[in-house]
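Novice: Sequence unavailable; structure follows:
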């Protein structure tokens, strides 16, 4: 029994890892673009970006996921995501990327605006271009400032992947809950659902150690 449960949970955990990785790959760069939009001197773009960020941050991720997965199919008559697990994963990935890019954008914005203006002015005095000032002065110091809040959001992302089960994506929690409903010939087993917590704890423990190492590596900015 234990090996059967472990095998099913491993499959679910792989889906969780996949969603986690795809979200980071998409949301980290997109969040920076959104941050630039929210700081743009072009007022229509700035206000539009801030409106989108406000809506995304102000509504539950679960609701956003349901809207993204179900509404297009209702409007167009056929789901653009396709059928099966692949379609559910694609919709989940898009919802998570949009959601987390908005949260990351606020962290980026705070990090960029937290760099003293005097240092940018010093770069101008030295004859540096705007791009050189951003990449060699602002960006490096921003990275140091955003590591703690970014690490917190990324650890939250690990746990938020469980929300994808609302559209029946077979992630870790779904795999554990399946044994309660009668999966693999077993029914009424509740311990596999609680055992999923071990996976989250171990993975978040690894991430915590990694981000602690990153912070120590960036201490030279002090």
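Specialist: Perfect, thanks for sending it. Remember, predicted model here, so these are calculated numbers, not experimental data.
Novice: From here on, just use CA atoms for contacts and neighbour counts.
Specialist: OK.
Novice: Tell me, how many residues neighbour residue 152?
Specialist: Number of residues near residue 152 (other C-alpha atoms under 10 Å) recorded here: 13.
Novice: so how far is residue 6 from it?
Specialist: As for residue 152, its distance to residue 6 is 28 Å (criterion: C-alpha to C-alpha, to the nearest Å).
Novice: and if you look at residue 172?
Specialist: 11 Å.
Novice: Kindly report the same for residue 107.
Specialist: Using C-alpha to C-alpha, one gets 37 Å for the distance from residue 107 to residue 6.
Novice: of these two, who's got more company?
Specialist: When residue 107 and residue 6 are compared for neighbours, residue 107 comes out ahead with 22 against 16, by other C-alpha under 10 Å.
Novice: what's the helix or strand for that one?
Specialist: Using DSSP states H and E, residue 107 falls within helix 84-113.
Novice: try this one next to it:
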């Protein structure tokens, strides 16, 4: 993608706002560690979306204002969070029963790779001797009714994260239904990757060049 195209990638708050705006009224939603946690700050005030954290929170609110954090109130990523009116706290075993029982409408996760058939790899690249930990990602990928991904379109080395087939250890099979990258919003369909929206300055040809699988434009 050439500099002359004046590409303006979606920044992180914009990505979070886009995800938040697409969540339907009344959905129960888990936000994964990393980029997805930003979505909590952008849920429209007029919409009821109930946020879940696998360490035992239902009714999670936005991040606390500076100096107002409760050190004992954290999400699964150990970040300080707030609660909305009516929130509930419970054992993580009960939390995983909700996940495994199919009671979450949506989980938003980060990713190392997403395949065109919806396979997700987000817990290990096997690139170091550090012992990886999948955490709750496998449960969320299998148990949530919908899985969306928030990620950069490419790695820091410039390799595509959207690929024809994952090369990293899989988290979930055929789970991902939509991807929000810094360059585009893409649905995962029976036909593969279908582009819904692109960041300013991004062209179909330029986006295809940065993607490791065929894109469909409608």
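Specialist: On my side now, so go ahead. Just so we're clear, the structure is a prediction, and the values are computed from it rather than from any experiment.
Novice: where does the TM-score land?
Specialist: Scored against TM-score structural alignment, normalised by the length of the second structure, the superposed chains reach a TM-score of 0.25; 87 aligned residues with a C-alpha RMSD of 5.2 Å.
Novice: what secondary structure does residue 94 of the second structure sit in?
Specialist: The three-state label given to residue 94 of the second structure by DSSP: H, G, I helix; E, B strand; the rest coil is helix.
Novice: Kindly tell me how buried it is, as a neighbour count.
Specialist: For residue 94 of the second structure, using other C-alpha under 10 Å, the count is 14.
Novice: buried residues in the longest helix that the first structure contains?
Specialist: Using DSSP state H, we find that the single longest helix of the first structure is helix 2-38. Neighbour counts over helix 2-38 of the first structure (16 or more other C-alpha atoms under 10 Å) mark 5-6, 8-10, 12-13, 15-17, 19-20, 23-24, 26-28, 30-38 as buried.
Novice: Taking helix 84-113 as reference, get the angle to that helix.
Specialist: Angle, helix 2-38 of the first structure to helix 84-113, by axes from the mean of the first three to the mean of the last three C-alpha atoms, to 10 degrees: 40 degrees.
Novice: same for the very next helix or strand once past helix 2-38 of the first structure, what does it pack against?
Specialist: Sequence-wise, the next helix or strand downstream of helix 2-38 of the first structure (DSSP H and E) is helix 43-58. Applying 3 or more C-alpha pairs under 8 Å, 6 or more residues apart in numbering; DSSP states H and E, one finds that helix 43-58 of the first structure contacts helix 2-38, helix 84-113.
Novice: Give me the neighbour count for residue 192 of the second structure.
Specialist: Neighbour tally, residue 192 of the second structure, other C-alpha under 10 Å: 18.
Novice: surely it meets residue 215?
Specialist: Yes - applying C-alpha atoms under 8 Å, one finds residue 192 of the second structure in contact with residue 215, separated by 7.3 Å.
Novice: Go ahead and confirm residue 19 of the second structure touches residue 180.
Specialist: Yes - with contacts counted by C-alpha under 8 Å, residue 19 of the second structure reaches residue 180, the gap being 7.4 Å.
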